[in-house]
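Participant: let's see this in three dimensions:
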Amino acid sequence: MAQQRDDRLRVDALIVGSGPVGCTFARILVEGGQSVLMVDAGPQLSGRPGEHLRNTFLYQRDVERYGNLVSGHLQRLSPSPPDRIDQPGDLPARIDSALVTYAVGGMATHWTGVTPRHHPTVERAGCIPAADWEEFYGQAEMLLGTRTDLSADSVGHQTVLDALSREYSDLPEPYGVQHLPLAAQRRTDNPRLVRWSGADTILGPLADGSHERGEFSLREQHLCRRLQPAAGGTRIEYAEIEDHTRWRNIRVEAETYIIACGAVLTPQLLYASGVRPDALGRYLTEQPVAFAQTVLPSDPGTAPEQDPDPNVWIPVSEGRPWHCQIHRDLPYDDVEPHRGIDSSSVVDLRWFGLVDPRPENRLLFSDTTRDIFGMPQPEFEFSLSSNDLARQWSMMVDLRRATRALGGHLPASPPRFVVPAPPLHVTGTVRMGTDADTSVVDPDARVWGIDNLYLGGNGLIPTGSASNPTLTSVAMALRAARGILSHTHRSIDNGHRLLSTG
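Facilitator: Below you'll find the predicted structure:
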């Protein structure tokens, strides 16, 4: 089928990617009076754009069915890796089976909602001032709806909290055992159900088509295939968009271009556009995962029917560079059903480790092989250093300590390392920094040497991190969006409208 003629659009800002970070940029820029076009290659999966798929009665009551739903929305980034059997005790380090979500809302359509702040010295990037981190972390928590009381009334939660607090009484404040911060809240009409924050939460009134100042349009199944640099290469002149709903091309001209489509797809688009700084794809980090399951003691006399799930946290701290979650989540592929055990009493222990950024750990793109969208095929080169391995084995010792404190592990699910499950917490692929030779963007999230091109997402995080990255990426996007507004000094009166010129 032949494509229709090209159309042209002019806007203040084009945002590629509709996950939490892209939506953060959109919310701030529209509130600042700008016209914003957001595009996503994937479809819209819910009536409200970017809503969490678990916000339905069926999927909250039937975790297995929900897991099947999530699996159906994941796309493999690279061809299947060759079969490999790890030797007993090996720590899996491969990420060549990584998956991505093509959908409006991105990974926030099915994420766990865990939103901790990164540790100020162990994880946090020093290229952003400490005062800015404090300000924008607070704003990000408000935007995402982060809270720590989701399981406050749970008997099982208190059981876990008490047992681990006794075991880890040596940990200093504020890094002891505590409530897990989650971007979610219980419904007031039925407290047994939870409303999980998604991209729609961040969009706020924009998700309902309401905004007082600028203009906003979100277009599903619109693939940004290429950014065209202007002569001299210091600005982007236009973006080439493929509209897969009407099979046409759109040329989008903008004052500002923001790419926020993930730690793999963002550098993929830059590579396809010929924007290839030395650090592109390098310094990739990922979080090794140690996992076990235990079962909580059942006491029908104290635990109410449908007791809320436990959500307990042991934060990263100096001397303990791993992030600990004790909760219930989708099981890994190698977890077998526990016969004869009430599944509602099974608790997951997930310990996430930290890997040092090294330039040899990297993301590559093929010049000959294409993915499902015809974009350069990504490939991974990733290994763990001796320091990385030593940290992970210390993490495993700690996981075994916690498991014993909770009464021991289930026989079918002992403490072990697992291949990280999707969506992966890949970072560093378009890292932020103060040196153009070792980073892709400056501390304002602007690509070095290109005045009107900004990036967002986990790929900007330049440090090794064990904690979930979403809150940090949203905080960085808030800071960058405020900077864009201060640099452009534009208002709705003199800004571009969402205007077709074709």
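Participant: drop to CA atoms for contacts and neighbour counts, all remaining ones
Facilitator: Noted.
Participant: mind checking how far S210 is from E31?
Facilitator: Computed as Cα to Cα, to the nearest Å, the S210 to E31 distance reads 11 Å.
Participant: in which helix or strand does T368 reside?
Facilitator: Per DSSP states H and E, T368 falls inside strand 362-370.
Participant: packing partners of that strand?
Facilitator: For strand 362-370, the packing partners by 3 or more Cα pairs under 8 Å, 6 or more residues apart in numbering; DSSP states H and E come out as strand 376-381.
Participant: please enumerate the helices of the protein.
Facilitator: Assigned helices in the chain, in chain order: 20-31, 57-61, 63-72, 130-144, 155-167, 199-203, 265-272, 386-405, 470-488 (criterion: DSSP state H).
Participant: tell me which of those helices lies nearest to D96.
Facilitator: Closest to D96 of the helices of the chain, according to Cα to Cα: helix 265-272, at 14.5 Å.
Participant: ok now do the nearest residue to P277 once chain neighbours are set aside, which residues does it touch?
Facilitator: Sequence neighbours aside, V440 is the residue nearest to P277 in space, at 6.5 Å (criterion: Cα to Cα, 6 or more residues apart in numbering). The contact partners of V440, taken as Cα atoms under 8 Å, 6 or more residues apart in numbering, are 277-280, 430-433, 447-448.
Participant: next one: V440 from P267, what distance?
Facilitator: 10 Å.
Participant: ok, how many other residues are close to L499?
Facilitator: Neighbours of L499 under the rule other Cα atoms under 10 Å: 12.
Participant: before we compare anything, build this one as well:
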Amino acid sequence: MTGEFDVLIVGGGLMGAAVARDLRDADPDVRIVMADGGPVIGPTPGQHLHDVADPAIWERYNQRVASGIQGFYTGVAPTSDVGSTLDGVEPGMYHLTSLGEDAAAMPAASVAWNAGGMGVHWTAATPTPWGAEVPSFLDDDEWLRDLERAGELLRINRNPYPPTEAGRVVTASIEKLFADVDAPGRNVQPMPMAARRDAAGVLRRTGPNVIFPPIADATSDPHFTLLTGTRVTRLIHEGGEVRGARLEDVRSGEAQVVRATTTVVCADAIRSPQLLFGSGIRPPALGRYLNEHAFLTGRVLADPQRLGFDLAALPTQADGETVVEHYWQPHSGAAQPFQVQIGTQTFTSEDGTRLAYQVGTSMYIPTEVQADNRLEFSDEATDVTGMPRITVHFAWSDRDRELIEQARHVQQAIGDALGSFDPETESALLDPGCSLHFTGTVRMGPADDGTNVCDPHGKVRGFDNLFVAGNGVVPTALVCNSTLAGMTTAVRAARAALTALGRPAKNV
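Facilitator: Below you'll find the predicted structure:
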């Protein structure tokens, strides 16, 4: 079966949804086909699992996010090998090793095998990139406009949880430790989240079908086609032009070819470069410069007597929420290189008596961008999806390890300021891959010098109509959560794809 479209979007997660939304807002007649490899979780494509009505799905999701650690969305234990085929595999999160990749160097790395990708799992934290996190070669005004649009697409809420008495004294205590090293405006503050309250006061997370509603109901848009459970196995190209793609139904194995004038690959930082490699599109930087921040998790029980708050008066987590409040201490560059993610929880007895107020103190530690940290793709072996098998090469540098040790001391100081903190039992340096905030594998750059895969607008080197978008395009070492930075690349790619189509914006 052959289809003719203006734009093929590979991947139906947050980034793919954003590209579709900006194309549609610009021109209601653009013919879009979106191929999403995994099966749907629940009844509605692209629905964030926090807001799925099915109680079994909801319970499983909330059990896994309760730790606040994205790498544990797969569960604490490694996921088992899915076998030789994806047919019948339950949709969800899987470690790379479970899918047949060699990820010993990044053992906690995992990906979503479901429609909507990580966009149906993510915690929705959206702190703003700052300083060296922002690519220096981007125009400042254009960056700010793209950042604003990315925030609109994600529906960012700057203060999602009301502050409590205990939260005020906890954040004030933490702020005292950073007051001398904070850049202006970089003090402890509420964590922005892509979550808005509905009429009943419930925080609803932004999933792909919030960004682009036709994902939930494709019949609502006559020029949009959604193909779930459909893998893109190869891009068809000749002479620097992508003419379409070969698609394969995961269950039946039935193949089809889709023709499209323009293609935008938004598969994620692992599978976007895998698809390009498998299609014979192999810029020198493809898969290289793999980066993620190190993750030092911690927790401490705040001392009510020392800090001066009334434990008995504390509110508890709202239904469906894992925290009472969510804050962040931003980084401030070299003087203060860490992000501290701060989540609070109230523990109660069965009769409702307040027992303790726990403060999570997760340290996000920047790591050096290194070309040798990379994804290596095989020309011969394949993984369970039938794509080139991946070997992950990743190691912390000496400078990375120095910062990790520095972060341990900062975390200790925070714990000591709030209560009694024992790093042996209340802190852990998590395995590489656990943040799931992977960047750099299809990175952008200002010049075609072999150190990047695409230009600043996401156009793949050597092609006029092939674009990439998402976290993998980010070329810098992020300290903050990666989604907002990645979303700016989707905004840029959508704009560039529209230009490549030669379609003037009708509604902008």
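Participant: overlay the chains and give the TM-score.
Facilitator: Scored against TM-score structural alignment, normalised by the length of structure 1, the superposed chains reach a TM-score of 0.84; 461 aligned residues with a Cα RMSD of 2.9 Å.
Participant: sorry, back to before: joint contacts of V440 and P267 of structure 1?
Facilitator: Taking Cα under 8 Å, 6+ apart as the contact rule, V440 of structure 1 and P267 both touch 280, 430.
Participant: sorry, back to before: who has more neighbours, S210 and E31 of structure 1?
Facilitator: Taking neighbours as other Cα under 10 Å, S210 of structure 1 and E31 compare with E31 leading, 18 against 11.
Participant: tabulate the helices of structure 1 (CSV), appending distance to Y175 of structure 1.
Facilitator: Formatted as CSV, these follow (distance: least, Cα to Cα, whole Å):
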stretch, distance to Y175 of structure 1
helix 20-31, 27
helix 57-61, 31
helix 63-72, 31
helix 130-144, 17
helix 155-167, 11
helix 199-203, 28
helix 265-272, 34
helix 386-405, 15
helix 470-488, 18
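Participant: how about these, which one is nearest D356 of structure 1?
Facilitator: For those, proximity to D356 of structure 1 was assessed by Cα to Cα; helix 386-405 is nearest, at 6.8 Å.
Participant: where in structure 2 does the closest one align, residue-wise?
Facilitator: Counting by TM-score structural alignment, helix 386-405 of structure 1 falls onto residues 398-417 of structure 2.
Participant: kindly report the same for stretch 448-461 of structure 1.
Facilitator: Using TM-score structural alignment, the residues of structure 2 aligned to stretch 448-461 of structure 1 are 461-474.
Participant: give me the buried positions along the matching stretch.
Facilitator: Using 16 or more other Cα atoms under 10 Å as the burial criterion, the residues of stretch 461-474 of structure 2 that qualify are 461, 463, 465-474.
Participant: map I95 of structure 1 across to structure 2 for me.
Facilitator: Matched across to structure 2, I95 of structure 1 falls on M106, judged by TM-score structural alignment.
Participant: do I have it right that its match meets I390?
Facilitator: No. In this structure M106 of structure 2 lies outside contact range of I390 using Cα atoms under 8 Å: 11.7 Å.
Participant: same drill for the two, tell me which one is more crowded.
Facilitator: Higher neighbour count among M106 of structure 2 and I390: I390, with 25 against 20, using other Cα under 10 Å.
Participant: pretty sure P129 of structure 2 sits against T483.
Facilitator: No. In this structure, P129 of structure 2 is not within contact of T483 by Cα under 8 Å, at 9.9 Å.
Participant: okay, now L355 of structure 2: neighbour count?
Facilitator: 12.
Participant: any idea how far the residue nearest to P277 of structure 1 lies from A466 of structure 1?
Facilitator: To A466 of structure 1, V440 of structure 1 is 22 Å away according to Cα to Cα.
Participant: near the spatially closest residue to V65 of structure 2 that is not a sequence neighbour, how many other residues are there?
Facilitator: In space, and not counting its chain neighbours, V65 of structure 2 is closest to Y73: 6.1 Å by Cα to Cα, 6+ apart. Residues near Y73 of structure 2, counting by other Cα under 10 Å, number 26.
Participant: which residues touch Y73 of structure 2?
Facilitator: 61, 64-65, 93, 121.
Participant: show the buried residues in these.
Facilitator: With burial judged by 16+ other Cα under 10 Å, the buried subset of the contacts of Y73 of structure 2 is 61, 64-65, 93, 121.
Participant: picking that back up, of the contacts of V440 of structure 1 - the most surrounded one?
Facilitator: Each of the contacts of V440 of structure 1 was scored for neighbours by other Cα under 10 Å, and V430 scores highest at 33 neighbours.
Participant: that one -> structure 2?
Facilitator: Here V430 of structure 1 is matched to V442 in structure 2, going by TM-score structural alignment.
Participant: any idea how far that match lies from A109 of structure 2?
Facilitator: Counting by Cα to Cα, the gap from V442 of structure 2 to A109 of structure 2 is 17 Å.
Participant: kindly report the same for A125 of structure 2.
Facilitator: A125 of structure 2 sits 19 Å away from A109 of structure 2, going by Cα to Cα.
Participant: now swap in E368 of structure 2 and tell me
Facilitator: Distance of E368 of structure 2 to A109 of structure 2, given as Cα to Cα: 18 Å.
Participant: who has more neighbours, those two?
Facilitator: Neighbour totals were compared for E368 of structure 2 and A109, and A109 leads with 24 against 19 (other Cα under 10 Å).
Participant: does that one really touch F394, like I thought?
Facilitator: No. With contact defined as Cα under 8 Å, A109 of structure 2 does not reach F394; the gap is 11.0 Å.
Participant: so P283 of structure 2 makes contact with C454?
Facilitator: No. With contacts counted by Cα under 8 Å, P283 of structure 2 stays clear of C454, the gap being 9.0 Å.
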